[in-house]
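Engineer: Sequence and predicted structure are below.
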Amino acid sequence: MPVHPLKFEPIFKPKIWGGRALERLLDKRLPPGEAIGESWEVADLESGQSVVAAGPSRGRTLSQMVAAWGADLTGRASLADGRFPLLIKFLDARQPLSIQVHPGPRTCAQRGTSRDLKHEAWYVIEAEPNAVIYRGTRPGVTREQLAAAGPTRAVVDLLNAAPTKADQCVYCPAGTLHALGGGLVVAEVQTPSDVTYRLYDWERVRPAADAGMHVAECLEVMEWNEPDPRHTARSHVGGLFTTVTRLARCDAFAIEKVRFVERMEQDIPYAELVIWIVLDGRGAVLHRGGEATPFSRGDVVVLPAALSGGRVRTETACVWLEVTIPVASDLAGYDRPSAEALRAPPATPGVVPLRVEQREVRGDRAD
């Protein structure tokens, strides 16, 4: 079977902190009467396995597609212990998430596995006034202070709380103590792990199966890197019909925001795995002699590395996040841009700084 674009059925996860905003903002058909905190869009985990929603591969799982297509799907990107290398979600944090941490590189090296490693980045779709993201500890905070504070409200005073608004992108390396504050809807890009240790949960009472704090585990796996509390620097490349904004880049993924004008058609020039997280607009990916995979707001489209001759056609003005996976040779080619080029705060530690490069962004009007 020739490779083709993939769209998956969303996996909805009820959460005590969730809400219903994914219906309003992303056209998700949520199950009635439940507070939905997460919509897993591309997942290859035991706790969530994506199923192809339409097309020739309808009904097959992402794990089956990885086995069937191999490098034709993932290209040069390495699998994560045999799994698809990324996990893509939408999150509706109506209330704040627990103060938590995921195992970092040091812990995973000690455990002899990368399965628990979870680097993540959030693109903020909507933020209520005064919304914040907690990320890392304040300068000078010690392990002893955290141990004495957890699991109580005193933990919050030891964290960096960065004011947050829509259209910001925040990178959080594995091992960093963090939480989304309440009143945020985000798209999340992460490495495929679902291992979480909680330090504080805002005095909430959870169901027994989801209860409990993990103070000792949090203190054990935390990486004391104290990330810069400011948000990640970005750069822009503009063209006649397209604007590309580079949002974040680390060794696990790179994220750009792409804007296309209406009624535009352009080749898809990649020979690598690409994921589009559609934030606004309608269009289609044309492939295999004219077959079309339509997309609209709230869709996530996986473009296999071996997809050839593909084109994107927009019906309306479109905005999507474009997610790729760098390889070592790509990362080595990026140098720190000048302050004049970016006019932004320094990049977050752990993110490879970006060099502004012109890229072909013209395209053809599909009038």
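Structural biologist: The structure has been received and is ready for your questions.
Engineer: For the rest of this, base every contact and every neighbour count on C-alpha atoms.
Structural biologist: Noted.
Engineer: list the contacts for the nearest residue to Val101 once chain neighbours are set aside?
Structural biologist: Nearest residue to Val101, sequence neighbours excluded (CA to CA, 6 or more residues apart in numbering): Leu177, at 4.7 Å. Each residue near Leu177 by CA atoms under 8 Å, 6 or more residues apart in numbering is listed here: 99-102, 134-137, 222.
Engineer: and Pro10, how far is that from Asp280?
Structural biologist: 18 Å (CA to CA, to the nearest Å).
Engineer: Correct me if wrong: Ile125 contacts Val186.
Structural biologist: Yes - contact criterion CA atoms under 8 Å: Ile125 and Val186 qualify, at 5.1 Å.
Engineer: More neighbours: these two, which one.
Structural biologist: Using other CA atoms under 10 Å as the criterion, Ile125 and Val186 rank with Val186 on top: 24 against 20.
Engineer: other SSEs contacting the host helix or strand of the more buried one?
Structural biologist: Assigned by DSSP states H and E, Val186 belongs to strand 184-190. Secondary-structure packing of strand 184-190 (3 or more CA pairs under 8 Å, 6 or more residues apart in numbering; DSSP states H and E): strand 87-93, strand 120-127.
Engineer: what is the orientation angle of the longest one with strand 184-190?
Structural biologist: This means strand 120-127. 160 degrees (axes from the mean of the first three to the mean of the last three CA atoms, to 10 degrees).
Engineer: and if you look at the first one?
Structural biologist: Comparing the axes of strand 87-93 and strand 184-190 via the same axes, to 10 degrees yields an angle of 160 degrees.
Engineer: another structure for you, compare them:
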Amino acid sequence: MKLLNTIRVEKPWGKCELPEPFSSDGQGKIGEIWFDPPAELSDLLVKFIFTSEQLSIQVHPDDTRAVRLEGSRAGKEECWLVLDAQPGAKLGIGFSKQSNATDVRTGAENGTIESLMDWFEVRSGDYFYIPAGTVHAIGAGIALVEIQQNSDITYRLYDYGRPRELHLDKGMAVATFGPHDPKLRQRDVFATSRQLCDGPHFKLWCVSTTSSLSERAEKRCLIIAIKGDLQVSGQVVGQGCCALVEAGDIVLLSDGGIFLRAESLGAQSIDG
């Protein structure tokens, strides 16, 4: 077992006061806490995201388009699990009805793209898988954990007047223009253990227990501690931490605890 190093990232839309168990430390507006991907699972990236303002409306390419447009080996598919949300907080995912590149580009240019998107009011325990090509945005007042392909390719379509570059040509080249598939979202996932994602790039489970749990890891994975006391082979994994777990490691979780387990399906993981 190895705890992953954290990287705290300031963002203009971040928060000065972070929710427990994270410390604010007077470091300005923290928008993201990343976990440095280990060489053994270099194709996965885990981060916590905290918002006080709307994030940009954006889209990511799939692997094929990432190679063609950027010369990169990987695009970016991701998933979100909401940890906390202020009343009325929303995520924008896909479009409310079938659209097209012309209308979406016009909306990005004149600011009406928000009205084309489908906005989901969220609460703790809401889960969404975001396939590459899905136009999406995180609203204000949300704390969530994101598991993604380890890629930083982002095409911003609309940024609420912030002085940052937009990428409309590439964004239109990779975007899909329909509604989000309802099969890719779940509610109240903390209530019982369940699988959240079954590929194509990674698998993800939420493990939740009302009594203590002991299990042996079947294969190398990442574990993200959400609630309760978690130990891996005798080492503590604190809430809000992420650990690389090897096959055979023993995972112990206290009563009422919750953790996430992510396994790579990619070719970039290094066999042990």
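Structural biologist: Nice, thanks for sending it over. For clarity, every value in this text was computed on a predicted model and none was experimentally measured.
Engineer: For the two chains, what TM-score is obtained?
Structural biologist: The TM-score (TM-score structural alignment, normalised by the length of the second structure) is 0.87; 266 aligned residues with a CA RMSD of 2.6 Å.
Engineer: sorry, back to before: comparing Pro10 and Asp280 of the first structure, which residue is more hemmed in?
Structural biologist: Pro10 (26 against 19).
Engineer: The residue nearest to Val101 of the first structure pairs with which position in the second structure?
Structural biologist: Under the alignment (TM-score structural alignment), Leu177 of the first structure pairs with Val135 in the second structure.
Engineer: Please name the spatially closest residue to Leu230 of the second structure (chain neighbours excluded).
Structural biologist: Leu253 (4.7 Å).
Engineer: correct me, but the one you found touches Gly228?
Structural biologist: Yes - using CA under 8 Å, Leu253 of the second structure is in contact with Gly228, at 7.1 Å.
Engineer: Pick out whichever of those two has more residues nearby.
Structural biologist: Taking neighbours as other CA under 10 Å, Leu253 of the second structure and Gly228 compare with Leu253 leading, 24 against 17.
Engineer: Show the contacting residues for that one.
Structural biologist: 209, 212-214, 228-231.
Engineer: can those residues go into JSON lines with extra columns for distance to Thr64 of the second structure and secondary structure?
Structural biologist: Listed next are the contacts of Leu253 of the second structure as JSON lines, based on distance: CA to CA, whole Å; DSSP: H, G, I helix; E, B strand; the rest coil:
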{"residue": "Thr209", "distance to Thr64 of the second structure": "39", "secondary structure": "coil"}
{"residue": "Ser212", "distance to Thr64 of the second structure": "44", "secondary structure": "coil"}
{"residue": "Leu213", "distance to Thr64 of the second structure": "41", "secondary structure": "strand"}
{"residue": "Ser214", "distance to Thr64 of the second structure": "40", "secondary structure": "strand"}
{"residue": "Gly228", "distance to Thr64 of the second structure": "40", "secondary structure": "coil"}
{"residue": "Asp229", "distance to Thr64 of the second structure": "41", "secondary structure": "coil"}
{"residue": "Leu230", "distance to Thr64 of the second structure": "38", "secondary structure": "strand"}
{"residue": "Gln231", "distance to Thr64 of the second structure": "39", "secondary structure": "strand"}
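Engineer: Just the buried residues of these.
Structural biologist: Neighbour-count burial (16 or more other CA atoms under 10 Å) applied to the contacts of Leu253 of the second structure gives 209, 213, 228-231.
Engineer: will you turn these into JSON lines that also has distance to Lys183 of the second structure?
Structural biologist: Formatted as JSON lines, those follow (distance: CA to CA, whole Å):
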{"residue": "Thr209", "distance to Lys183 of the second structure": "24"}
{"residue": "Leu213", "distance to Lys183 of the second structure": "29"}
{"residue": "Gly228", "distance to Lys183 of the second structure": "29"}
{"residue": "Asp229", "distance to Lys183 of the second structure": "32"}
{"residue": "Leu230", "distance to Lys183 of the second structure": "30"}
{"residue": "Gln231", "distance to Lys183 of the second structure": "33"}
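Engineer: Of those, which is the nearest to Ile49 of the second structure?
Structural biologist: Nearest to Ile49 of the second structure out of those is Gly228 (CA to CA; 20.4 Å).
Engineer: what lines up against that closest one once you look at the first structure?
Structural biologist: By TM-score structural alignment, Gly228 of the second structure lines up with Gly281.
Engineer: and what of Gln98 of the second structure?
Structural biologist: Per TM-score structural alignment, Gln98 of the second structure is aligned with Gly140.
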